[in-house]
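Enquirer: can you look at this prediction? I've put the sequence above it.
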Amino acid sequence: MALKKRALLLPVIATSVACTPFITAPCALADDYSDLLDILQLKGSLTKHEHDTLLAKHLSRTASASHAAPARAVQRPVRIASATTAERHSVHTARTVNSGYEAGIRFDPGTPDEASERAEMAASRAEASARSAQEAMLSTKDALNSNSIVRVDKYVPGKGLTFKAGPIDINFSGFVNGFYTYNSPAGGKPVAGGVSTGSSGFDSSSVRNGLLPAGFILKLSTTQSGIDMSAVLGMYPGVDNAKNGAFNANTGGSPVGLGTAGIDMRQVYVTVGTKEIGTFKFGRDLALFGSDAILNDATLLSVGSTGSNSAPGNTSLGRIGVGYVYADWIPQISYTSPKYHGLQGSLGVFQPLDEFNYAGDDASGRALSASSTQHSSPMVQGKGTYDFTIGGVQTRIWASFLLQRQQALTSPDLEAGSHRSAMVEAGEIGTKITYKGFQGVAYYYRGSGLGTTALFFDGIADNGRKRASEGYYVQAMYNFTKKFKLVGSYGVSNLYQAPGENSPLLVRRNQSEVGAAFYSLTDWLNLVAEYTHTESAAHGPNKESDNSASGGVILLF
């Protein structure tokens, strides 16, 4: 015990010697004690009240010492980390008595105190927690990339919902609409192949679909072995009763009790390709010829010409037959190239369609048009598009062609077994211009044997000769606000008689004027109000016209 006390007295003697006026070595200043108090408070060893009390006492003693004794040289640090509490008190008392002021205290950095141990333990726990959080984050990231996790992409209005199930993207999109339409015939006499209801003599009301039925489209996409591929199924049901007929779900409806709506499977196809090579399509989808004409038609989202409004089918006519020939959904094998500086091309072979006598019979009961159901070669269609922007004006120009041989034509004027055939040819060109809130569309087509309203409707006369046809439409749309826009359009479809033909009842001209207002109530829901005037004229004196007003909604998601 005596040895221990002597060991403790050595630092005290050293302190006394170090702080004599004859020693000039640097020592700790008296305010080291206040620094220590600050450190202990920061570490949590002292409360604020304890800190303030000790600091006030220290300052009081320091002030008293400064008046009672002259300035002294400072002392070297005293190592007291291994002393007991009583021994530390003895050293502190000796230093106070011998030096005349309360000496500064320093900790031995090699011997951690209780607060340091707590700090080290807290740091260790924080490090372990951070390591655990990082491991959890990596585990979560691996789980999200797992094929067993289904994720949802950010929703973009009009682009549908996209789910990612491992390497497969599942997109579900569609639209639903409903309109009240009032059609008022303006009179006239029937026109064979006309689209006006003017000669019906009765006003009609309907709750119906517009040019679009409802649509639910499912698309599955993935990449395997570097090849992009997709499968698409598009179901297009209507709201009105279906009726069996040549046009299937597009036949005029049957507004009779116990009826059911029609289901129209328009799209069933797969695509295969790469960004460098292009895309191949196999299955049923919208054809190339006439596709841009209908997709840019504003009546696609409304009603347009009503067709059979008293017994509505899956769709109205829109501007079909009054500005362009319906592109149709046709089985095909087609190819679309990659886009190069805005240029893109498509080419394909398609299921050949029959020549159809849509106009019916004349007054004597003879067919006005020839028919054909024999096809040894496919229909061929091709299209090119060019997209560019100049000075803020976005422009698209497109052009396409169609070829199909109609074989073994039949009609009362053609001898049985004559094997009469005709090569159908058609071409089109159009442009769409967008500048700020304005959008304009201009379109023109011409065909030989193409017919009018739909592909190969009344394209060939009963004498086996091809009829020429042409048509166009112009459209202007302006967005007054982000939600409100007005549209106006005018279109014409002409069908000319074949050489040597005299069919006064046959339609010569279908035309319409359309005005519509659209208001986007939400990203999904659009309100629509529309007025349409439709006229049909025959090669003889017959004419008819009608007016219709429609209002409703279309929801797109």
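Expert: Cool, got the structure. Here the structure is a predicted model, which means the values were calculated and not measured. Residues are numbered from 1 along each chain as shown.
Enquirer: please count neighbours and contacts with C-alpha atoms only from this point.
Expert: OK.
Enquirer: could you check how far the nearest residue to Leu317 once chain neighbours are set aside is from Thr452?
Expert: Of all residues not flanking Leu317 in the chain, Ser305 sits nearest, at 5.3 Å (C-alpha to C-alpha, 6 or more residues apart in numbering). Distance, Ser305 to Thr452, by C-alpha to C-alpha, to the nearest Å: 15 Å.
Enquirer: do Tyr340 as well
Expert: To Thr452, Tyr340 is 34 Å away according to C-alpha to C-alpha.
Enquirer: Ile429 contacts Ala399, doesn't it?
Expert: Yes: the pair Ile429 and Ala399 qualifies as a contact (C-alpha atoms under 8 Å) at a distance of 4.3 Å.
Enquirer: you'd agree His51 is in a strand?
Expert: No: counting by DSSP: H, G, I helix; E, B strand; the rest coil, His51 falls outside a strand, being helix.
Enquirer: and it, what does it touch?
Expert: Shown in contact with His51 (C-alpha atoms under 8 Å, 6 or more residues apart in numbering): Leu37, Asp38, Gln41.
Enquirer: and with 10 Å instead?
Expert: By C-alpha atoms under 10 Å, 6 or more residues apart in numbering, the contact set of His51 is Ser34, Leu36, Leu37, Asp38, Ile39, Leu40, Gln41, Ser45.
Enquirer: next: Ala454.
Expert: The neighbours of Ala454, taking C-alpha under 10 Å, 6+ apart as the test, are Ile320, Gly321, Tyr324, Val325, Tyr326, Ala327, Asp328, Phe356, Tyr358.
Enquirer: the structure to be compared is supplied as follows:
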Amino acid sequence: MSANVGIGVSVATGSSIAQNNDVDVRQAYLSFGNDGMGTVKLGRDYGLFGFHSIISDMTLIGVGAATNATQNGRVSLGHIGSGYTFPGMYGQAVYTTPNMGGFSVDLGLMSPTNNLSTAKKDNLQFQARATYAGQGFKAWVGAKTQKYDGVGGFTMNAGEVGGSVNAGAFGLLANYQGGKGIGILADGDQGGVKGNNLLLQGTMQAAQNVKLGLGYGRSKNDSAFTGSDLRSNENLTAGVYYNLTKSVTLVGEIGQTRSKGFSGASAKQNSVAIGGILFF
């Protein structure tokens, strides 16, 4: 049995006099089970689809694409929108099978999402994931679906496949997502457009306390409603991660993000990021 509540706090905004005390409760759930029956989780947590890719992304503790996104002063993007769609946070009921020689299956019933404002949100979302984890190796496949009714309605159907391997000082990660209504940042945020995401990452443990990494991500829409719609985002990030102590990791990154539209317009952003993270 366990329970978890995660609270994120804003630390940087565009105002020097605002309270800066907004909090973001993304996780609030309980779980119970045993080796024989598996595990049941009830509450609010990240989704199954895309979770393995984001949790393995080296930029999770860094910055990646240095863009304000939807939460100015709160979070950076990493490779969200340029490598994978955000796993999302859902009210959910998830069953995880017992571990069967490294193989497990997760089945989830998620609260409806409504990231496309013209669609109703009265249809539950279903997610599923199968994972195999061995010595230094992990592979997964996942899927999600939800029907969006109303004006511009569509059915989101998306799948993913990925894997990671660690051999000695080297690590590799690859993940691919695709489907109708998968969205750039979140479920269905581009309507019923077909799209795909690709994430590739390589890391090297250069010294006992130093890890080097290079990550590339691309998110692409296959079609558009209007000529000004987004065609693709790409991000390339190189990072150095130094474990100062068991609890403190210092981070340095350089990166470039490129965006293209169906109209032919394009934009480029170069970024440098330095900072640290405390684990406790």
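Expert: Cool, got the structure. Quantities reported herein were computed from a predicted structural model and do not represent experimental measurements.
Enquirer: now check the first structure for the residue matching Gly183 of the second structure.
Expert: Under the alignment (TM-score structural alignment), Gly183 of the second structure pairs with Gly451 in the first structure.
Enquirer: which residues of the second structure fall in strands?
Expert: Secondary structure of the second structure (DSSP state E): strands at 2-9, 23-34, 38-46, 89-96, 103-110, 125-134, 137-148, 154-167, 170-180, 194-207, 210-221, 230-243, 248-261, 266-278.
Enquirer: Gly276 of the second structure maps to what in the first structure?
Expert: Matched by TM-score structural alignment, Gly276 of the second structure corresponds to Val553 in the first structure.
Enquirer: so its match sits right up against Val207, yeah?
Expert: No: counting by C-alpha atoms under 10 Å, Val553 of the first structure sits too far from Val207 to count as a contact (11.6 Å).
Enquirer: so between those two, which is more surrounded?
Expert: With neighbours defined as other C-alpha atoms under 10 Å, Val553 of the first structure and Val207 compare such that Val553 has more, 23 against 18.
Enquirer: rewinding a little: what touches both of Ile429 and Ala399 of the first structure?
Expert: Counting by C-alpha under 10 Å, 6+ apart, the residues touching both Ile429 of the first structure and Ala399 are Phe289, Gly290, Asp292, Lys383, Gly384, Thr385, Tyr443, Tyr444, Tyr445.
Enquirer: leaving out the residues flanking it, which one is nearest to the last one?
Expert: Think Tyr445 of the first structure. Closest to Tyr445 of the first structure by C-alpha to C-alpha, 6+ apart is Glu428, at 4.1 Å.
Enquirer: check the burial of that neighbour by counting its neighbours.
Expert: 23.
Enquirer: mind listing what whichever residue in the second structure pairs up with it touches?
Expert: Matched by TM-score structural alignment, Glu428 of the first structure corresponds to Glu160 in the second structure. Counting by C-alpha under 10 Å, 6+ apart, Glu160 of the second structure makes contact with 49-50, 53, 84, 129, 140-144, 175-179, 196-198.
Enquirer: how close does Glu160 of the second structure sit to Val141 of the second structure?
Expert: Distance from Glu160 of the second structure to Val141 of the second structure, by C-alpha to C-alpha: 6 Å.
Enquirer: ditto for Gly36 of the second structure
Expert: 24 Å.
Enquirer: these two: which has the busier surroundings?
Expert: Val141 (21 against 9).
Enquirer: grab the nearest non-local neighbour of the more buried one.
Expert: Spatial nearest neighbour of Val141 of the second structure, chain neighbours left out: Val161 (4.4 Å); criterion: C-alpha to C-alpha, 6+ apart.
Enquirer: do Gly179 of the second structure as well
Expert: Ala158 (4.1 Å).
Enquirer: mind listing what the one you found touches?
Expert: Ala158 of the second structure makes contact with 49, 127, 142-146, 177-183, 187, 194-196 under the criterion C-alpha under 10 Å, 6+ apart.
Enquirer: related to what we said a few turns ago, common neighbours of Val553 and Val207 of the first structure, please.
Expert: Gly178, Phe179, Tyr180.
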